[in-house]
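Chemist: Sequence isn't available, so here's the structure alone:
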């Protein structure tokens, strides 16, 4: 199948999972409304639930959900629909937590085409900025607790519930460590590529790729530890390729499609894969321009365009796209080795989805 065919097939498969999950997620929040233990006199607690629900249902591509369901199909299943649905709900509630806190850390005004939870609170409480910050933090914490509670409340065997909980706790802790390291790398000047790879692994790959596959296998009654090394190699390569794509889109993407401003990384001064490449290639005068713009919150669109032009002049964007493709190919080759134990259709999904990850939005 050619790249266009793969992209269409992956889009079809993932949209199918996304559409089915949308109904499940909406039902979950309706049920939560009926059963949540909320102080009867509180206005802010129901509002926090509203904000978590609003961000969660605003949705994204639901790649993690697709990974959960496709991983369940990798091997003959002794699991149940309840188990895999619980895993999908948990992974998306954890994602809501991570997004809420990530937007606080980055002071990001938008997420998924709408206001971030933090900025929604800031708009609602303009005279109480500290309360807005605190409420956004707590809404994120609430989403994290819900991601574990959904497993605890599900009618699952105790051993399975324990394994799923351990998987999610591990994924969350890895992401927190990655977030800390991500902030640290801003103190390191122009970081080594291995630093960027490590940040990506801890901050993104383990929660966005590894954990969903592990949860899907657990839901199927399989032990993901039997394939641990290969799953980690796949998740790492897929995650790095995806981060490179996001770095590219952060400067060259369509804001209406990505849901995020295409100036954020420049104004935040983030040394991404793309910015690192151009900093190392730039002449002294170009580097002076780059350093005068990076990290300036008041950088104009013309300033950001100047950064884009320097990137194009050194073909750093082309270099990044090539590196992105190489890592996607590493992930694809790793998934192809699963044919020795995995079902053909699901193996093909994990083999081909890295290509979809590159082609999507580019």
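Modeler: Happy to help now that I have it. Note that this is a predicted model, so its numbers are computed, not measured. Residues are numbered from 1 along each chain as shown.

Chemist: from here on, contacts and neighbour counts on C-alpha atoms
Modeler: Fine.

Chemist: Can you tell me the number of residues neighbouring residue 233?
Modeler: 16 (other C-alpha atoms under 10 Å).

Chemist: which element is it on?
Modeler: helix 228-252 (DSSP states H and E).

Chemist: Please compare the first structure with the one that follows:
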């Protein structure tokens, strides 16, 4: 990862120092922008948890489950939003951007809760998924009804609550801005949500088919991940800060290239990742039948025997470790892994070239460079 040098900025009360691990400016000697995001998320959730617990002690397990999972994570989307705003504001802090970055993270948390239900995943970030946690508890105490149905129902409610709470944070973020900016932020927020939902639908649809549709795979890559993970967070921060059309166009270009690289890396980790680092079994994507670019390229170059292995393993819910190992061998032997790695390099170079020429201050440029590199070369 690129190490960033200490710089000064007379517009800020403290020396802006980049944390090489987070890529974020220090607000003071002990606090960074991302730490403020954590504080806002925690405070926002606690306010809603008080209401839940006031209704009755029966809601406490749901509140506790959210509390145990809402903190942490990579916070890359929040970081891109924060730096998108600072880039548009020439390095200055932008009122409301911490709340906006927090809204993105809360929306993402809700999406993960629902995504885990759709994928029937057992773990997320090293913890049981929400639906699995409540299904297991239901089963353990011997409640009436189907345990898995109960777990799914609770996860849907938890995800819905967090989605609505994320909208509350967006409203707080734009509370003091002018009407034009407020409308522009809301329009971008709405577009981000709709594209993410559409990408998820296409991803699920692909898992119902026997062969990979390359065009659909590209669209899933773009809308479920690239624009959602990087492009739209950058644009949201930039829009809140009043970015001009040229800078927003640069943010879009960075988002597409770096965002696609981010998802391609995620696809590789989903098959070859270390569970101890990723917090999720590397067999899940194969069992779920994820029609990723990695799988599309493997199918394209596979021999007849290799195609049989792909057909038998991809989307097989009963796949064991030996079958997963066979799939990994096919992905490597067909050259699919090497081709995806090369594509990641090309996309990263494209994104970094746009960052290098963007009309932002040098500190923002260094931060965006660091963040793009984190997306591309991460291990979790």
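Modeler: That came through fine. The shown structure was predicted, so the numbers you read here are calculated from the model rather than taken from an experiment.

Chemist: Show me what the helix holding residue 233 of the first structure is packed against.
Modeler: Where contact means 3 or more C-alpha pairs under 8 Å, 6 or more residues apart in numbering; DSSP states H and E, helix 228-252 of the first structure is packed against helix 193-200, helix 264-268, helix 273-281, helix 316-336, helix 344-359.

Chemist: Give me the mean distance between it and the second structure.
Modeler: Superposed on the second structure, helix 228-252 of the first structure shows a mean distance of 1.5 Å to its aligned residues (mean C-alpha distance after the TM-score superposition for the first structure).

Chemist: now the angle from that helix to helix 193-200?
Modeler: Helix 228-252 of the first structure runs at 100 degrees relative to helix 193-200, counting by axes from the mean of the first three to the mean of the last three C-alpha atoms, to 10 degrees.

Chemist: ok, residues contacting helix 228-252 of the first structure?
Modeler: Residues from elsewhere that reach helix 228-252 of the first structure, judged by C-alpha atoms under 8 Å, 6 or more residues apart in numbering: 197, 200-201, 204-206, 208-210, 213, 258, 260-265, 272-274, 308, 317, 320-321, 323-325, 327-328, 330-332, 334-335, 354, 357-358, 362.

Chemist: Name all residues that make contact with residue 217 of the first structure.
Modeler: With C-alpha under 8 Å, 6+ apart, residue 217 of the first structure has these contacts: 68, 71, 72, 74, 75, 223, 224.

Chemist: Kindly report the same for residue 354 of the first structure.
Modeler: Going by C-alpha under 8 Å, 6+ apart, residue 354 of the first structure touches 238, 241, 328, 329, 331, 332.

Chemist: ok, those in the second structure, which still hold?
Modeler: Contacts from the contacts of residue 354 of the first structure that recur in the second structure, judged by both residues aligned by TM-score structural alignment, their matches' C-alpha atoms under 8 Å, are 238, 328, 331, 332.

Chemist: Please tell me how far the first one sits from residue 160 of the first structure.
Modeler: Counting by C-alpha to C-alpha, to the nearest Å, the gap from residue 238 of the first structure to residue 160 of the first structure is 27 Å.

Chemist: ok, those two, which is more surrounded?
Modeler: Counted by other C-alpha under 10 Å, residue 238 of the first structure and residue 160 do not tie: residue 238 has more neighbours, with 29 against 17.

Chemist: Which residue in the second structure aligns with the more buried one?
Modeler: Counting by TM-score structural alignment, residue 238 of the first structure lines up with residue 258 in the second structure.

Chemist: now do residue 147 of the first structure
Modeler: Looks like residue 147 of the first structure aligns to residue 166 there (TM-score structural alignment).

Chemist: Could you find the closest non-adjacent residue to its match?
Modeler: Using C-alpha to C-alpha, 6 or more residues apart in numbering and skipping the chain neighbours, the partner closest in space to residue 166 of the second structure is residue 103 (4.5 Å).

Chemist: for residue 175 of the first structure, same thing?
Modeler: Spatial nearest neighbour of residue 175 of the first structure, chain neighbours left out: residue 203 (4.2 Å); criterion: C-alpha to C-alpha, 6+ apart.

Chemist: Who are the contact partners of the one you found?
Modeler: Residues in contact with residue 203 of the first structure (C-alpha under 8 Å, 6+ apart) are 174, 175, 176, 177, 178, 179, 182.

Chemist: any idea how far residue 136 of the second structure is from the counterpart of residue 209 of the first structure in the second structure?
Modeler: Per TM-score structural alignment, the equivalent position to residue 209 of the first structure in the second structure is residue 230. From residue 230 of the second structure across to residue 136 of the second structure, the span is 35 Å (C-alpha to C-alpha).

Chemist: Who has more neighbours out of these two?
Modeler: The neighbour count for residue 230 of the second structure versus residue 136, taken as other C-alpha under 10 Å, is higher for residue 230 (31 against 17).

Chemist: quick one: that one and residue 78 touch, right?
Modeler: No: contact status for residue 230 of the second structure versus residue 78: not in contact, 9.2 Å apart, counting by C-alpha atoms under 8 Å.

Chemist: Quick check: the farthest pair among the contacts of residue 203 of the first structure?
Modeler: 174 and 182 (12.0 Å; C-alpha to C-alpha).

Chemist: List the buried residues of the top helix by length along the first structure.
Modeler: What stands out as the longest helix in the first structure, according to DSSP state H, is helix 3-35. By neighbour count on 16 or more other C-alpha atoms under 10 Å, the buried set for helix 3-35 of the first structure is 6-7, 9-11, 14-15, 17-18, 21-22, 24-25, 29.

Chemist: helix or strand right after that helix?
Modeler: helix 44-58.

Chemist: what is the orientation angle of that following helix with helix 3-35?
Modeler: Going by the same axes, to 10 degrees, helix 44-58 of the first structure makes 160 degrees with helix 3-35.

Chemist: what's the helix or strand just after helix 44-58 of the first structure packed up against?
Modeler: Later in the chain than helix 44-58 of the first structure, the nearest helix or strand by DSSP H and E is helix 63-72. Judged by 3+ C-alpha pairs under 8 Å, 6+ apart, helix 63-72 of the first structure is in contact with helix 3-35, helix 81-106, helix 211-219, helix 344-359.

Chemist: now for residue 112 of the second structure: what does it line up with in the first structure?
Modeler: Under the alignment (TM-score structural alignment), residue 112 of the second structure pairs with residue 99 in the first structure.

Chemist: just the kept ones among the contacts of residue 354 of the first structure now: which is nearest residue 106 of the first structure?
Modeler: Taking C-alpha to C-alpha as the measure, residue 238 is the one of those closest to residue 106 of the first structure, at 23.6 Å.

Chemist: which bit of the second structure covers stretch 290-309 of the first structure?
Modeler: Aligning stretch 290-309 of the first structure against the second structure (TM-score structural alignment) gives residues 310-329.
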